[in-house]
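> What follows is a predicted protein model with its sequence.
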Amino acid sequence: MIRDDIKAATITAMKAKEKERTATLRQISAKIKDRDIEERTSGKEIEDDALVTSVLQKMAKQRRESIEMYVTGGRQELADKETAELAVIEEFLPQMMSEDETKAAIEAIKAETGASSMKDMGQVMGALKAKHGAVLDGKLASGLVKAALS
């Protein structure tokens, strides 16, 4: 389980006195714990690795956006810090689908659902997320679905 890998990595980083890595791993654990509490109150059951993966994907997306903003704002030292955090987060994310794999999945879903116009984009994106949510880059998929349906 990904959660166990994160705990083991935290202990290893603490023993090795890697302050930045330990801090990032603790942030990940805190976000996962927050999400656990949210899910407990919502009453929905989500498979543990799926929950952890969704938390990691959200954190990675936030880091990418921050890096972009810091670079355009001329704050390279902050961008470097975010890049280091992103590297730690991505260690625990499953390998994302490539552009070719995403295109193939989109074509398969178009064939299944009979989607042919932009009106069907929501249906195609929903099916994509249901089948490949943990390994799907949403931003890439959205662009490819738009191109495939236009």
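That came through fine. Numbers count the residues shown, from 1 in each chain.
> From now on I want contacts and neighbour counts done on CA atoms only, so please keep to that.
Fine.
> Next one: the residue nearest in space to the middle of the chain from Glu77, what distance?
Compute the mean C-alpha point of the chain, and by Cα atoms, centre = their mean the closest residue is Gln57, 1.7 Å away. Distance, Gln57 to Glu77, by Cα to Cα, to the nearest Å: 23 Å.
> again, but for Arg40
Distance of Arg40 to Glu77, given as Cα to Cα: 38 Å.
> From the structure, what's the count of residues near Lys61?
15 (other Cα atoms under 10 Å).
> In what element of secondary structure is it found?
Assigned by DSSP states H and E, Lys61 falls within helix 48-72.
> One more to weigh against that first structure:
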Amino acid sequence: MSLLDRLNNDMKQAMKNKEKAKLSVIRMVKAALQNEAIKLGKQELTEDEELTVLSREVKQRKDSLQEFTDAGREDLADKIRTELTYVDIYMPKQLSEEEVSAIVQETIAEVGASSKADMGKVMGAIMPKVKGKADGALVNKLVQHHLS
């Protein structure tokens, strides 16, 4: 079942259950996917493109959450946390820090990196492997740690 099919089914269910918050998030995600398809001039997105859009949605919400928390707006922060839980349902299972660390070490060995000067080369090789499955900030932190 494609992501759009899942979103449509979940949207119908949210309407039946009168879950306004969930319905709103599903509509936002669906709109983001459709806008991306229009931007790329396609009828349907590939799984990789869908994952990119979902990752962008999660990142935007995490950034907003941080800003609202810093500003002391817990009411808005709670709303964003709820949205994040709904968006996370559609994301692939996230890798643990240990799994990401193992992938980082493996990639460093593959590209022959030895210093922080090779960071870009390592990040370029590792990000396609963990796309959607790990937070970029965590990957960056682990690469820096292993290269130091």
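Cool, the structure landed. Computed from a predicted structure; not experimentally measured.
> one step back: what range in structure 2 does the helix holding Lys61 of structure 1 sit on?
Matched against structure 2 by TM-score structural alignment, helix 48-72 of structure 1 falls on residues 46-70.
> Any idea how far the matching stretch is from the middle of the chain?
5 Å (Cα atoms, centre = their mean, to the nearest Å).
> I'd say the residue nearest to the centre of structure 1 and Leu93 touch.
Yes - using Cα atoms under 8 Å, Gln57 of structure 1 makes contact with Leu93 at a distance of 7.3 Å.
> just to revisit the earlier point, next, the buried residues of the helix holding Lys61 of structure 1.
51-57, 59-60, 63-64, 66-67, 70 (16 or more other Cα atoms under 10 Å).
> Mind jotting down where the helices sit in structure 2?
Listed in chain order, the helices of structure 2 (DSSP state H) span 3-16, 20-40, 47-70, 74-88, 97-111, 119-130, 136-147.
> The second one vs structure 1, average offset?
Between helix 20-40 of structure 2 and the corresponding residues of structure 1, superposition yields a mean separation of 0.8 Å, by mean Cα distance after the TM-score superposition for structure 1.
> what does the fourth one give?
Once the two models are superposed, helix 74-88 of structure 2 sits on average 0.7 Å from its counterpart in structure 1 (mean Cα distance after the TM-score superposition for structure 1).
> How about the first one?
Superposed on structure 1, helix 3-16 of structure 2 shows a mean distance of 1.3 Å to its aligned residues (mean Cα distance after the TM-score superposition for structure 1).
> Would you mind pulling the contact partners of that helix?
Helix 3-16 of structure 2 has contacts (Cα atoms under 8 Å, 6 or more residues apart in numbering) with Lys20, Lys22, Leu23, Ile26, Arg27, Lys30, Glu50, Tyr90.
> can you count the residues close to the first one?
Burial measure for Lys20 of structure 2: 11 neighbouring residues, criterion other Cα under 10 Å.
> Tell me the spacing between it and Ile26 of structure 2.
10 Å.
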